[in-house]
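Chemist: What shape does this take:
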Amino acid sequence: MKAVICPAFAPIDALTWGDFPAPQPEPGELLIDVVAAGVNYPDVLIVQGKYQTKPPLPFVPGSEASGRVAAIGEGVEGFAIDDRVVAFTGTGSFGQQVRVPATQVWPVPDGVDLAIAAGISITYGTSYHALKDRAALKPGETLLVLGAGGGVGLTAVELGKLMGAHVIAAASSADKLALARAQGADELINYAEEDLRERVKALTGGKGVDVVYDPVGGPMNLTAVKSLAWGGRLLVIGFAGGEIPSIPANLLLLKSASAVGVLWGNSVRADPVGQGANMRQLLQWLAHGAITPVVDTCFAMTDVVAALHHLEGRKVKGKVLLTISPAS
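Modeler: Presented below is the predicted three-dimensional model:
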């Protein structure tokens, strides 16, 4: 098959498009003919050897995909050949075919565009797991979303509003904040121009926020911790800002607050039933128009280097997708 090949942990430009051994489904797995793949910030790190997991070389990158079932491994039930599906793959999505454990594959409802579905699992899956399972976000609570113009941040804004929260979106530019407003944010903070903590105080009457969703890390994390209300929860999503922060334990103690880690991919493997239910709920919301994914750019899969550089530049507003032709 044709695929994006990572021959060594190296800069993004070392990726190539070429022939790679076609995968075969093992027991408990499905083989998927890929239609589209989502591009995520960890993909940028994995190919450079900067992520916490390092696949055996050479490998095909790409952590999520949509397509149609091409083959069914022994013991798999509930799927048929040519079913429309979306999958969390970990690696392997940037190619014509990918094999995936069946517990990490979910049916795509009729009427949902497969290319749009390709970008649902990691961003929406992470945010829904974070807000529902890890923070137990309640209607009427106040949610502060950092990096609100990025791929996961926008989904947190949208889902937080759908779950009944009062949502404060924080980002570094006016255009990103406008996008967050369009996704349902009640209040906006431009932390490139405003003091985040003082603005949160003003917007909450000095109370602080119940939940902080932080995919950025860096120095903004400490400010966010100081902005928590009594009993508040800090969701540690990732470190797109590059710096892993240290959280002073006394700040959590003084507010009876919690810092909660969120790693959706491992949660899917540890709790396939619970996370499967979450994914089916998200796909139903998508089918009924309750959530509307924002797509920044759609690249051909052969242009993967340009797509990853685009994401790496941190100018992305919404989701980056790759599409593939079976004959490419």
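
Chemist: Only C-alpha atoms from now on, for both contacts and neighbour counts.
Modeler: OK.

Chemist: What residue, apart from its backbone neighbours, is nearest G217 spatially?
Modeler: Excluding its sequence neighbours, the residue lying closest to G217 (Cα to Cα, 6 or more residues apart in numbering) is F239, at 4.6 Å.

Chemist: Enumerate the positions of the helix or strand where G153 lies that are buried.
Modeler: Taking DSSP states H and E as the criterion, G153 maps to helix 151-162. For helix 151-162, a neighbour-count test (16 or more other Cα atoms under 10 Å) marks G151, V152, G153, L154, T155, A156, V157, E158, L159, G160, K161 as buried.

Chemist: Which elements pack onto that helix?
Modeler: Under the contact definition 3 or more Cα pairs under 8 Å, 6 or more residues apart in numbering; DSSP states H and E, helix 151-162 sits against helix 121-128, strand 142-145, strand 166-171, helix 174-182.

Chemist: Wait, the residue nearest to G217 touches V216, no?
Modeler: Yes - counting by Cα atoms under 8 Å, V216 is a contact partner of F239 at 4.6 Å.

Chemist: ok, the two, which is more surrounded?
Modeler: Using other Cα atoms under 10 Å, the more surrounded residue of F239 and V216 is V216, with 24 against 16.

Chemist: Just to check, the more buried one is in contact with G238?
Modeler: Yes - with contact defined as Cα under 8 Å, V216 reaches G238; the gap is 6.0 Å.

Chemist: just the helices and strands packed on helix 151-162: most buried one?
Modeler: When these are scored by mean count of other Cα atoms under 10 Å, the highest mean neighbour count falls to strand 142-145 (a mean of 29).

Chemist: other SSEs contacting it?
Modeler: Against strand 142-145 (3+ Cα pairs under 8 Å, 6+ apart) you get helix 151-162, strand 166-171, strand 209-214.

Chemist: what's that strand in contact with?
Modeler: For strand 142-145, the surrounding residues in contact (Cα atoms under 8 Å, 6 or more residues apart in numbering) are 153, 156-157, 160, 165-170, 209-214.

Chemist: Can you give the distance from it to the centre of its chain?
Modeler: 18 Å (Cα atoms, centre = their mean, to the nearest Å).

Chemist: Give me the distance from the longest helix along the chain to the chain's centre.
Modeler: Identified as the longest helix of the chain according to DSSP state H is helix 272-287. Put simply, helix 272-287 sits 14 Å off its chain's centre (Cα atoms, centre = their mean).

Chemist: To compare against the first, here's the next sequence to fold:
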Amino acid sequence: MKAFQLQELGAPPALVETTAPAPAPGEVRLRVAACGLNFADLLMVKGTYQESPPLPFAPGMEMAGTVDALGEGVTHLSLGQRVVAFAGYGGLAEMAVVGADRCVPMPDAMPMDHAAAFIVAYGTSHLALTHRAALQPGETLVVTGAAGGVGLTAVELGAKMGAKVIAIARGADKLKVAQEAGAHHLIDAESEDIKGQLKALGGIDVAYDVVGGDLFDACFRAAKPQARIIVVGFAGGGVPQIKANHLLVKNISVIGYYWGGYLAFDAAPLTRSLTELLSMYEAGEIHPHISHHIPLENAAEGLDLLRSRRSTGKVVVTMAG
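Modeler: Purely as a prediction, here's the structure:
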């Protein structure tokens, strides 16, 4: 099979021919049709992600495909079944071995590319806004990195939950994408006095921050009493330093949030969230935004689209055949 693998840290991943893996007990092998790319894939390639797979490995946290082989003890999935999986890595390959408990049957009408673009982006935003932030109708939600993979779904879901959504993104084109997803107010990330603009809009109740750095600081300083700030990531490179006395005075909650971590310590909320999201998809209520489809042999180009912030929504890598 072909796989886009990282052989050693510090070297770029490359397309290689390798042996198709065999599933161990409790695992299945998937014939991968499509793989959704995420900012975490860039961190994994650099060796700076919170989880480090053994070398060599193929990046690609989420994938969609058909079950090709069953490991011992797997009874709830069948050969040829269409599934979407959150594997953590391995998706940038024609075949991938995945824990059977990480596979979710796809709706019959769901295309493979939609499935590959779905789990991480929608799952991250939905669980954050419902389970962690308890976003309420009428509250003001600000989303940083609002045209990116998870940011755009936070805009879409927040608007559907009845919040007033403020989208922060870089440039008119990205802000237009966020507006089409449901944002009520738009702020260019390169404009001056973002804190002042947020305060002029009445301040914020919930911040969904994937960028960190100065944008986190602006959201923090524009927070209303009892605001909740969800720390999703640091795509801007700057890890915020939080002044605890300001938390105290304004009764602000800063919430650390790692969606994938729920698989290790409490998978039930994550599973409920995905079930609800797939029902919303089947009802036509949510629609994955894919800005680029890239063939496997050009997977490096897909990662570069994320690195250079030239994509909106999701980049999906598709396999031949």
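
Chemist: Give me the TM-score for this pair.
Modeler: For these two chains in superposition, a TM-score of 0.96 is obtained (TM-score structural alignment, normalised by the length of structure 2); 321 aligned residues with a Cα RMSD of 1.3 Å.

Chemist: for the buried residues of helix 151-162 of structure 1, which one is nearest I324 of structure 1?
Modeler: I324 of structure 1 has its nearest neighbour among those in G151, at 21.2 Å by Cα to Cα.

Chemist: What's the match for A178 of structure 2 in structure 1?
Modeler: Under the alignment (TM-score structural alignment), A178 of structure 2 pairs with A180 in structure 1.

Chemist: For that match, which residues are in contact?
Modeler: Residues in contact with A180 of structure 1 (Cα under 8 Å, 6+ apart) are A148, G149, L154, V157, A169.

Chemist: ditto for G231 of structure 1
Modeler: G231 of structure 1 sits in contact with D210, K255, S256, A257, S258, where contact means Cα under 8 Å, 6+ apart.

Chemist: Return the residue of structure 2 aligned against it.
Modeler: So, by TM-score structural alignment, G231 of structure 1 is matched to Q226.

Chemist: Also P23 of structure 1?
Modeler: So, by TM-score structural alignment, P23 of structure 1 is matched to P21.

Chemist: secondary structure element for its match?
Modeler: With DSSP H and E as the criterion, P21 of structure 2 is inside neither a helix nor a strand.

Chemist: what's the closest non-adjacent residue to it?
Modeler: Spatial nearest neighbour of P21 of structure 2, excluding adjacent residues (Cα to Cα, 6+ apart): V97 at 6.5 Å.

Chemist: Surely that neighbour and P25 touch.
Modeler: No - here V97 of structure 2 does not reach P25: they are 10.9 Å apart, not a contact under Cα under 8 Å.

Chemist: Looking at the two, which one has more neighbours?
Modeler: Applying other Cα under 10 Å to V97 of structure 2 and P25 shows that V97 carries more neighbours, namely 25 against 13.

Chemist: what about the aligned partner of that one in structure 1, is that helix, strand or coil?
Modeler: Aligned counterpart of V97 of structure 2 in structure 1: R99 (TM-score structural alignment). Look at R99 of structure 1: counting by DSSP: H, G, I helix; E, B strand; the rest coil, its state is strand.

Chemist: Report the separation between R99 of structure 1 and E29 of structure 1.
Modeler: 6 Å (Cα to Cα, to the nearest Å).

Chemist: Tell me how far the residue nearest the centre of structure 1 lies from A156 of structure 1.
Modeler: A centroid search over structure 1 (Cα atoms, centre = their mean) returns T123, at 2.2 Å, as the residue closest to the centre. Distance of T123 of structure 1 to A156 of structure 1, given as Cα to Cα: 9 Å.

Chemist: Next: N190 of structure 1.
Modeler: Counting by Cα to Cα - N190 of structure 1 and A156 of structure 1 are separated by 17 Å.

Chemist: now swap in I324 of structure 1 and tell me
Modeler: 28 Å.

Chemist: again, but for V294 of structure 1
Modeler: 12 Å.

Chemist: same deal with G147 of structure 1?
Modeler: Going from G147 of structure 1 to A156 of structure 1 by Cα to Cα gives 10 Å.

Chemist: cool, P248 of structure 1 as well?
Modeler: Using Cα to Cα, we find P248 of structure 1 at a distance of 25 Å from A156 of structure 1.

Chemist: same thing with D43 of structure 1?
Modeler: With distances taken as Cα to Cα, D43 of structure 1 is found 20 Å from A156 of structure 1.

Chemist: Same check on V76 of structure 1?
Modeler: 33 Å.

Chemist: now K54 of structure 1
Modeler: 28 Å.

Chemist: What is the equivalent residue in structure 2 for G160 of structure 1?
Modeler: Under the alignment (TM-score structural alignment), G160 of structure 1 maps onto G158.

Chemist: right, and that match touches L152 too?
Modeler: No - using Cα under 8 Å, G158 of structure 2 is not in contact with L152, being 9.8 Å away.

Chemist: just to revisit the earlier point, ok, the residue nearest to the centre of structure 1 touching V152?
Modeler: Yes - if you go by Cα under 8 Å, T123 of structure 1 and V152 touch, sitting 4.7 Å apart.
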